[in-house]
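Asks: I'd like to go over a predicted model; first the sequence, then the structure.
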Amino acid sequence: MSLIDERQDFSDIADVFLLHGSMQSPAFLDGRLCALLALKNVTAEAWLDEVCLSLGVDQPKDQASAERLLGWRKQTLDALSASEMNYTPLLPDELFSLAEQAQGLKEWTQGFVEVLDEAVDDALRQRWSQTLLEALDDLPALSQIETDIDDSPENENDLFALTEHARMAAMMLYTEQHPGQPQVEQTDTPVH
């Protein structure tokens, strides 16, 4: 089984970044990846170029790193286009403090919003539903969230709700830009 078939998590990608001498969080690039897949269908080659540019290298150090970075793109695309609507942003998990998780969400949102700012014009926005527009309009505020938070149940619940909002906005954007993908079941059709 190749690395492309394995489920990548935040630590897997962060390890690849470290191997390339980068201490940056993958969350920012994951936000960009999600928006790029929704708006431009970024190719595997273009994605590898973007990651390498961000890491300050010409190409991945080795085949395993390249496969992991390409697997990250494939995993994100598969989740965005799946009928299960199970896409989740690549963020620090429960092994990290809530402050680190909040910082990851903040960076993910910054990356996502950056692509929206680069790629979306008024003509495109006019084709989107009011629900999507409202969800996307909330994201710039999310990119400014306070990250110096204590590990408390209340903060954990708030962070979960904010992450869920970002996740849903990402899936709605993908779905509206790719009608028929995923094949979302219509719940308002009468049952015979």
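Replies: Received the coordinates, thanks. This structure is a prediction, so every number in the text was calculated from the model and none was measured. Numbering: from 1, shown residues only.

Asks: Could you use CA atoms for every contact and neighbour count after this?
Replies: Will do.

Asks: quick check, distance from the longest helix seen in the chain to the centre of its chain.
Replies: For the chain, the helix reaching the highest residue count under DSSP state H is reported as helix 153-177. Averaged C-alpha coordinates place helix 153-177 at 10 Å from its chain's average position (CA atoms, centre = their mean, to the nearest Å).

Asks: what helices or strands is it leaning on?
Replies: Of the remaining helices and strands, those touching helix 153-177 by 3 or more CA pairs under 8 Å, 6 or more residues apart in numbering; DSSP states H and E are helix 26-39, helix 63-81, helix 98-119, helix 130-142.

Asks: most tightly surrounded among the ones you listed?
Replies: Most buried of those, by mean neighbour count (mean count of other CA atoms under 10 Å): helix 26-39, with a mean of 24.

Asks: put this beside the first:
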Amino acid sequence: MSVENSPEDFIPEYYEIADVLVAEDSMSVSAAEVHGLLCGYLTAGADFTQERWMFAALEMMDVSSLKHESSRIALVDLYEGVLSQMNNPDFTFRLLLPDDDLSLNERVTALGSWCQGFLVGFGLNGAHTDSSLTDDQLEALRDLEQISWVELDQDEDDEENENGLMELQEYVRMATLMFFSESHPVENSGDTDPEQPVLH
């Protein structure tokens, strides 16, 4: 008996999307920002097809077309994998961010870039106004905007900064799931609902 793989099994890693950007000579955007853009589009509630994703990705990468078929496959896998993660009732969604082998400062910068991408995608794909969003959504958007400008606190030691970064990453992850669940009630009709953590 064979087990069918889900799109989550093929979702690219951070370095794979970074390699795509290098291969396509798109150095003005980061892999984290590309993933954030996709998540912002998907959570805004409007119909966002694979074709629209490819158009948005090329626009963000500032290229008219892709040079390599492997780049197209990676971007398609990213779209399908993230959508599958968000629809998974076990909340398997995770942020596409660099591993711990990069410096703390680089990882903090990547999280800020992710949030910038998310805000762009959410703003462009949705027809939202302040009156169409819940208080929790408005607060989360304000928080994401603040996190997009986050910087390393040089007065704290590395352990404190590491813990702070982990807390911010988890807040962003859960806020993203909250946006998706509220804009896709049919796909997320289970009894569980991701609880939005409090940002300190």
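Replies: Okay, I see it. Since this is a predicted model, take the numbers as computed values, not measurements.

Asks: related to what we said a few turns ago, the longest helix of the first structure against the second structure, how far on average?
Replies: Here the mean offset of helix 153-177 of the first structure against the second structure after fitting is 0.5 Å, by mean CA distance after the TM-score superposition for the first structure.

Asks: Any idea which of the helices and strands packed on helix 153-177 of the first structure gets closest to F160 of the first structure?
Replies: If you check each of those against F160 of the first structure by CA to CA, helix 98-119 wins as the nearest, at 9.5 Å.

Asks: helices and strands around the closest one, which ones?
Replies: If you count contacts as 3+ CA pairs under 8 Å, 6+ apart, helix 98-119 of the first structure packs onto helix 26-39, helix 130-142, helix 153-177.

Asks: neighbouring contacts of the next helix or strand after it?
Replies: Following helix 98-119 of the first structure in sequence order, the next helix or strand is helix 122-126 (DSSP states H and E). Applying CA atoms under 8 Å, 6 or more residues apart in numbering, the contact partners of helix 122-126 of the first structure are L133.

Asks: Just give me how far helix 122-126 of the first structure sits from the chain centre.
Replies: Its chain's average C-alpha position is 22 Å from that of helix 122-126 of the first structure, according to CA atoms, centre = their mean.

Asks: cool, stretch 17-32 of the second structure as well?
Replies: In terms of CA atoms, centre = their mean, the centre of stretch 17-32 of the second structure is set 16 Å apart from its chain centre.

Asks: hmm, who's touching it?
Replies: With CA under 8 Å, 6+ apart as the criterion, stretch 17-32 of the second structure contacts 14-15, 60-63, 66-68, 71, 74-75, 96-97, 110-111, 113-114, 117.

Asks: what's the span of that stretch from first residue to last?
Replies: One end of stretch 17-32 of the second structure to the other measures 9 Å (CA to CA, to the nearest Å).

Asks: what comes up buried for that stretch?
Replies: Buried residues in stretch 17-32 of the second structure, counted by 16 or more other CA atoms under 10 Å: 17-18, 20-21, 24, 26, 30-32.

Asks: Tabulate the residues you listed (JSON lines), appending distance to S132 of the second structure.
Replies: Compiled in JSON lines, the buried residues of stretch 17-32 of the second structure are given as follows (distance: CA to CA, whole Å):
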{"residue": "I17", "distance to S132 of the second structure": "34"}
{"residue": "A18", "distance to S132 of the second structure": "35"}
{"residue": "V20", "distance to S132 of the second structure": "36"}
{"residue": "L21", "distance to S132 of the second structure": "35"}
{"residue": "E24", "distance to S132 of the second structure": "38"}
{"residue": "S26", "distance to S132 of the second structure": "35"}
{"residue": "S30", "distance to S132 of the second structure": "31"}
{"residue": "A31", "distance to S132 of the second structure": "30"}
{"residue": "A32", "distance to S132 of the second structure": "28"}
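
Asks: What is the nearest of these to G190 of the second structure?
Replies: After measuring the buried residues of stretch 17-32 of the second structure against G190 of the second structure - CA to CA - the closest member comes out as A32, at 29.5 Å.

Asks: Residue in the first structure paired with that closest one?
Replies: Structural alignment (TM-score structural alignment) places A32 of the second structure against A27 in the first structure.

Asks: residue in the second structure matching D137 of the first structure?
Replies: Taking TM-score structural alignment as the alignment basis, one finds that D137 of the first structure is matched in the second structure by R142.
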